[in-house]
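Asks: My questions are about this predicted structure, shown below with the sequence.
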Amino acid sequence: MATTMLQVKVKPNARASTLVQQEDGTWLAQLKSPPVDGKANAELIALVAKQLGVAKAAVDIHAGAGGRMKLVKVART
């Protein structure tokens, strides 16, 4: 099982949820959810899973759960 690490900058309270790769290789996630009670983190996990075609259980916030810069680990089979 291979794992991929993504550097993601999160912007909560956006009008629409999007996940776009930047020119420098990092990702920008704009999330509708507010950063309250883990709602933005849960939306980020669902968005990454949908974008990469993996199950939500395969996506984990490895570091930065309380900040805007996050390191997301994606397990691929």
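Replies: That came through fine.

Asks: from here on, contacts and neighbour counts on C-alpha atoms
Replies: OK.

Asks: counting contacts, what elements does the longest strand seen in the chain pack onto?
Replies: The longest strand of the chain (DSSP state E) is strand 2-11. Using 3 or more CA pairs under 8 Å, 6 or more residues apart in numbering; DSSP states H and E, the elements in contact with strand 2-11 are strand 27-30, strand 69-76.

Asks: and the angle for that strand with strand 69-76?
Replies: 150 degrees (axes from the mean of the first three to the mean of the last three CA atoms, to 10 degrees).

Asks: Below is structure B, check it against A:
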Amino acid sequence: MTPPWRETPEGIVVALRVTPGARRDAVEGVAAGPDGAPLLRLRVAAPPVEGAANEAVMRLLAKALGVRPSAVTLLAGDTARIKRVAIAGEAAALAARLAELCRSG
């Protein structure tokens, strides 16, 4: 399966499947989306109210990848479970860390 991210000159863009209202924040690995495209599965404890879940997603990704929270930007899916985020930084290092998280998640 191809990874749910692609490298860009600024960093990487990641396709996500987010489950809000979970017991804990976690990166759960890769799953196929409704169209068969790979998505990185995340669970966040924050409810899907007033952007709380989106903020939790950005904090979780920043912490997991060792980047500043400001390096994570929501590109699409503000009110949807399927989201796309951009993460600024060195693309190869970010992709390697994501691959490691997917193996352990």
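Replies: Cool, got the structure. The structure presented is a predicted model; accordingly, all values stated were derived computationally and were not measured.

Asks: What would you report as the TM-score here?
Replies: Overlay of the two chains. TM-score (TM-score structural alignment, normalised by the length of the first structure): 0.90; 77 aligned residues with a CA RMSD of 1.5 Å.

Asks: Which part of the second structure matches the very next helix or strand once past the longest strand of the first structure?
Replies: Downstream of strand 2-11 of the first structure, the first helix or strand assigned by DSSP states H and E is strand 18-21. Aligned using TM-score structural alignment, strand 18-21 of the first structure spans residues 26-29 in the second structure.

Asks: where does the spatially most central residue of the first structure sit relative to residue 53 of the first structure, distance-wise?
Replies: Note on the first structure: the residue nearest the mean C-alpha position is residue 44, at 3.9 Å, using CA atoms, centre = their mean. From residue 44 of the first structure across to residue 53 of the first structure, the span is 14 Å (CA to CA, to the nearest Å).

Asks: quick one, which of the helices and strands packed on strand 2-11 of the first structure is nearest to residue 7 of the first structure?
Replies: Shortest distance between residue 7 of the first structure and those, using CA to CA, is found for strand 69-76: 4.8 Å.

Asks: what helices or strands is the closest one leaning on?
Replies: strand 2-11, strand 59-63.

Asks: will you turn these into CSV that also has mean neighbour count and distance to residue 76 of the first structure?
Replies: Shown next, in CSV, are these (neighbours: other CA atoms under 10 Å; distance: least, CA to CA, whole Å):
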stretch, mean neighbour count, distance to residue 76 of the first structure
strand 2-11, 16, 5
strand 59-63, 17, 9
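
Asks: Please name whichever of the ones you listed is nearest to residue 75 of the first structure.
Replies: Of all those, strand 2-11 sits nearest to residue 75 of the first structure, with 4.4 Å by CA to CA.

Asks: Next, the mean deviation of that closest one compared to the second structure.
Replies: Aligned to the second structure and superposed, strand 2-11 of the first structure gives a mean residue distance of 0.8 Å (mean CA distance after the TM-score superposition for the first structure).
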